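**Student:** this is a predicted model, with the sequence first.
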Amino acid sequence: MRITHQYHLRPTSQQIASFQMWLELCRRQYNYRLAERFNWWEQNRCDVNRCSIISCSIAPLKDKPDYYSQKRDLINCKALFPEYKELPSNTLQDVVARVEKTFHRWLKGDSNGKKSGRPRFKGKGRYRSLSFPNPIKPEHIQGKFIQLPKIGKVKMILHRPIPDGFKIKTATITHKADGWYISLSLEDVTVPSLKTDATPTSDNTVGIDMGLKSFLVTSDDQEVEIPQHYRKAEKKLKRLQRQLSRKIKGSNRRKKAIKRVARVHLKVANQRKDFHYKTALWLLSLGYKFIAYEDLNIKGLAKSRLAKSILDAAWGQFLGIVTLKAANAGGAGLPQNPRKSTIECSDCGAEVPKTLADRWHNCQCGASYDRDHNAARNIKYRAVGHPVLQSSVNVRRVAGSR
């Protein structure tokens, strides 16, 4: 089992200067290694798949730079630029691993075959994290300090202890708008991966309908109000961004104004994530193990006129947290097809056409529900099966066999 704990660092001014210099060196190394990949790709790609029998002027292909060749070349880099000797070797090798990962996902895709966009070079200040892949031993954490390679002891706010039995595998230092953080990846090999043998039933499954009028409505007709953190911070952001636009580019006052804007954005992101975690834990506290939800095309919806509200709600982040927490509780997240979940009656299955202005569902069978409540019930029944419709189908099958 593997988990990650994040702690706030309180480095000294000298340690901050070292971190900033390391980030800049890693940024340059990242751009250089990425440029090597692009040069190889541009020189060796060609639409012509045949050559002349008499003569061929095609130059021989150059060796493809990969993770191992670029990692071996780090020795030459340290010989030419001695400042790279101050960085831990594993931290520098992690930069090459990041280039390998982003370039491979662009050309071939991830394990699911989904490709990413063309990698971009990192501008100044855009490289924000340093990784220490070597395991940090428990004795390196002494009270409020953590021992890091080539940097010494750094003060850390240990707001929660490291669980017993877990070993620290990797450490990552991240620079955010409000300071420096360290993320410790913890692993306990004695704890097996959580795999549930339970099956979703009407008793241990709840359906949720995501929306903008309310954040979600459950199949039990419980509603969670949408907080709209970004909407509430827009007035303050508008004032700060107006002040930023008046500052001279390159001045110290402009840098301070940029930090003020970044802190507000970071606060909004932290508030949103905290709300998502609390909502996910509240769903599981109701006694449900399986969470059925609509498998929405969130990227497509974010290109509509409601883009700001949809991105402020961050449905994708919430559904990822819900799926993770449900798996830790022995259940799972169950994505369902959202097609006609609003217009179908959750009692009889008949279709009741509605417009966006129609907020109530009334069916000829006598069912009367809120629009979102009806959709949440449909999502649940698509995951576990509709009790009334299934029983009627079984009766018809028995009658037909006779």
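**Tutor:** Here it is on my side, so go on.
**Student:** hey, let's count contacts and neighbours off CA atoms from now on
**Tutor:** Will do.
**Student:** now do the helices in the stretch 101-250 of the chain.
**Tutor:** 229-245 (DSSP state H, counting those that start in this stretch).
**Student:** any chance you could map the strands in it?
**Tutor:** Under the criterion DSSP state E, counting those that start in this stretch, the stretch 101-250 of the chain carries strands at the ranges 129-132, 141-142, 145-148, 152-157, 167-176, 179-187, 205-210, 216-218, 223-224.
**Student:** between these, which one is closest to K340.
**Tutor:** Nearest to K340, of all these, is strand 205-210, at 12.6 Å by C-alpha to C-alpha.
**Student:** what's the closest one packed up against?
**Tutor:** Secondary-structure packing of strand 205-210 (3 or more C-alpha pairs under 8 Å, 6 or more residues apart in numbering; DSSP states H and E): strand 216-218, strand 290-294, helix 371-384.
**Student:** so which bits of the first one are buried?
**Tutor:** Okay, so that is strand 216-218. For strand 216-218, burial by neighbour count (16 or more other C-alpha atoms under 10 Å) applies to L216, V217, T218.
**Student:** dropping in the other structure now:
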Amino acid sequence: MISAYQYRLRLTKAQESEIEKWLDMLRCQYNYLLADRFNWYEQNRCSINSCPLICNLPDLRNNPDYFSQKKTLPQLKKDRPWYKVVQSQVLQDCVKKVDLAFKRFLKGDSNGKRSGRPRFKGKNRYRSFTFPSLSKTPIDGNILTLPKFGKVKMIYHRPIPEGVKIKTATITRKADGYYVTLSVQDDSVPDIIPIDSASNPVGIDMGLKSFLVKSDGSEVPIPQYYRKAQKRLKKIQKAVSRSKKGSNNRKKAVSKLGKAHKKVADTRKDFHFKTAKGLLDDHDIIAHEKLNIKGLAKTRMAKSVLDAGWGQFLSILSNKAENAGLVTIAVNPRNTSQNCSNCGTKVLKRLKDRIHSCPKCGYTEDRDVNAAKNILKLAVGHPVSSKAFRVSEPVGGVGKKPTLNL
């Protein structure tokens, strides 16, 4: 299994200047290779319906791909000798970035979803480069040895386990400094436990009133880090807007704004890791809803949904569970908040109705706890009925496709 370990770098002024030099050269090469792709694409395509009878044919040449563009790198170093300071595999990785961006634009990813037209990288927009291979023992204490770059000092706060192989190293420039992300291959992952032998399964219902509610009735309060920091962010944003473009004061204000946003993102991510660890320490199987987060982020609740960070949390939970040999199961969220977890009858409720009360069996429970129990039943294979129970009182505002359980 591939895992990532991120450390902050303690660089000298000379090393910071060298990294900025590499980033700028790689940015220029990225833009040049991307322009070459676009030139071929524009010259060798025609409209969908028809082509003009009289047109100027360009010089015929093969479609530039990863291998053909990679072959141009030796000539690049001859024509522009200053590129010799950049490690060869780092330049090849730049070609790979162009190839990936252009393929996603034309063909789409593994799911067939196409990305937008790749953009040229402006100044300070190219923020990272990758060393695809390292030596067998690149770390000595808190010193990391990078090919052709040399030794760099890092804050080694989290030791890498013995027996794992370090595959790649990515240097990234962020708002508050430089970081290195080490990709390691760990083959000592325990076997995943069978679902039948799980001792303490649990279902969780994600929400905005509480971050999550478990099927046993306990809940995790939602922190709302962004909303709490909005006043401070607004003040810094005003300073950015009032500064003259290109001035040093604007650069300082932009840097301060970036650090403030990064602090919000870091505190949210720390909360997600701690919440995931608490769940995995107490439960073998965790069932959750397969939410359409991108769709929910386009509604009027977008700010609250993005502030909660459900997507990041579920990704962390899934990765940590796989490392521990535990199981996470995503179930269809349809009718999980409407069905009765006791008898399976569908009891229609509006969004403001926070208590589930079944007229058929008399079961009364908090709406979110009832939904969490339904999620757990769906995960372990118990069918949940969706036959609606007709009540005498009219129920309004019930959507046909409930996708959010608050």
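**Tutor:** Perfect, I can see it now. Keep in mind that this is a model prediction, so the values were computed, not measured.
**Student:** please state their TM-score.
**Tutor:** Superposed pair, TM-score by TM-score structural alignment, normalised by the length of the first structure: 0.90. Supporting alignment: 384 aligned residues with a C-alpha RMSD of 2.3 Å.
**Student:** winner for burial among the strands of the stretch 101-250 of the first structure?
**Tutor:** Most buried of the strands of the stretch 101-250 of the first structure, by mean neighbour count (mean count of other C-alpha atoms under 10 Å): strand 205-210, with a mean of 27.
**Student:** the second structure: matching residues for that one?
**Tutor:** Matched against the second structure by TM-score structural alignment, strand 205-210 of the first structure falls on residues 201-206.
**Student:** which residues touch the matching stretch?
**Tutor:** With contact meaning C-alpha atoms under 8 Å, 6 or more residues apart in numbering, stretch 201-206 of the second structure is reached by 212-216, 283-289, 310, 368-369, 371-376, 405-406.
**Student:** what is the neighbour count of the residue mapped onto P353 of the first structure from the second structure?
**Tutor:** Under the alignment by TM-score structural alignment, P353 of the first structure pairs with L348 in the second structure. Neighbours of L348 of the second structure under the rule other C-alpha atoms under 10 Å: 24.
**Student:** L348 of the second structure contacts Q338, doesn't it?
**Tutor:** Yes: shown here, L348 of the second structure and Q338 form a contact pair, counting by C-alpha atoms under 8 Å, at 5.6 Å.
**Student:** hang on, the earlier thing: host element of the match of P353 of the first structure?
**Tutor:** Under DSSP states H and E, no helix or strand contains L348 of the second structure.
**Student:** gap between it and L208 of the second structure?
**Tutor:** Going from L348 of the second structure to L208 of the second structure by C-alpha to C-alpha, to the nearest Å gives 20 Å.
**Student:** what span of the second structure lines up against stretch 306-314 of the first structure?
**Tutor:** Aligned by TM-score structural alignment, stretch 306-314 of the first structure falls on residues 301-309 of the second structure.
**Student:** and that stretch, how far out from the chain middle?
**Tutor:** 15 Å (C-alpha atoms, centre = their mean, to the nearest Å).
**Student:** now swap in stretch 338-347 of the first structure and tell me
**Tutor:** On the basis of C-alpha atoms, centre = their mean, stretch 338-347 of the first structure sits 30 Å off its chain's mean C-alpha point.
**Student:** that one: end-to-end distance?
**Tutor:** When the termini of stretch 338-347 of the first structure are compared using C-alpha to C-alpha, they are 17 Å apart.
**Student:** ditto for stretch 191-202 of the second structure
**Tutor:** One end of stretch 191-202 of the second structure sits 20 Å from the other (C-alpha to C-alpha).
**Student:** now do stretch 157-173 of the second structure
**Tutor:** End-to-end distance for stretch 157-173 of the second structure, by C-alpha to C-alpha: 19 Å.
**Student:** matching residues in the first structure for that stretch?
**Tutor:** So stretch 157-173 of the second structure sits over residues 159-175 in the first structure, by TM-score structural alignment.
**Student:** contacts only, for A383 of the first structure.
**Tutor:** Counting by C-alpha under 8 Å, 6+ apart, A383 of the first structure touches P200, A292, L334, Q336.
**Student:** how far away is it from L334 of the first structure?
**Tutor:** Taking C-alpha to C-alpha as the measure, A383 of the first structure and L334 of the first structure are separated by 7 Å.
**Student:** which residues are in contact with each of these two?
**Tutor:** Here A383 of the first structure and L334 share the contacting residues A292, scored by C-alpha under 8 Å, 6+ apart.
**Student:** quickly note the distance from A101 of the second structure to G108 of the second structure.
**Tutor:** 9 Å.
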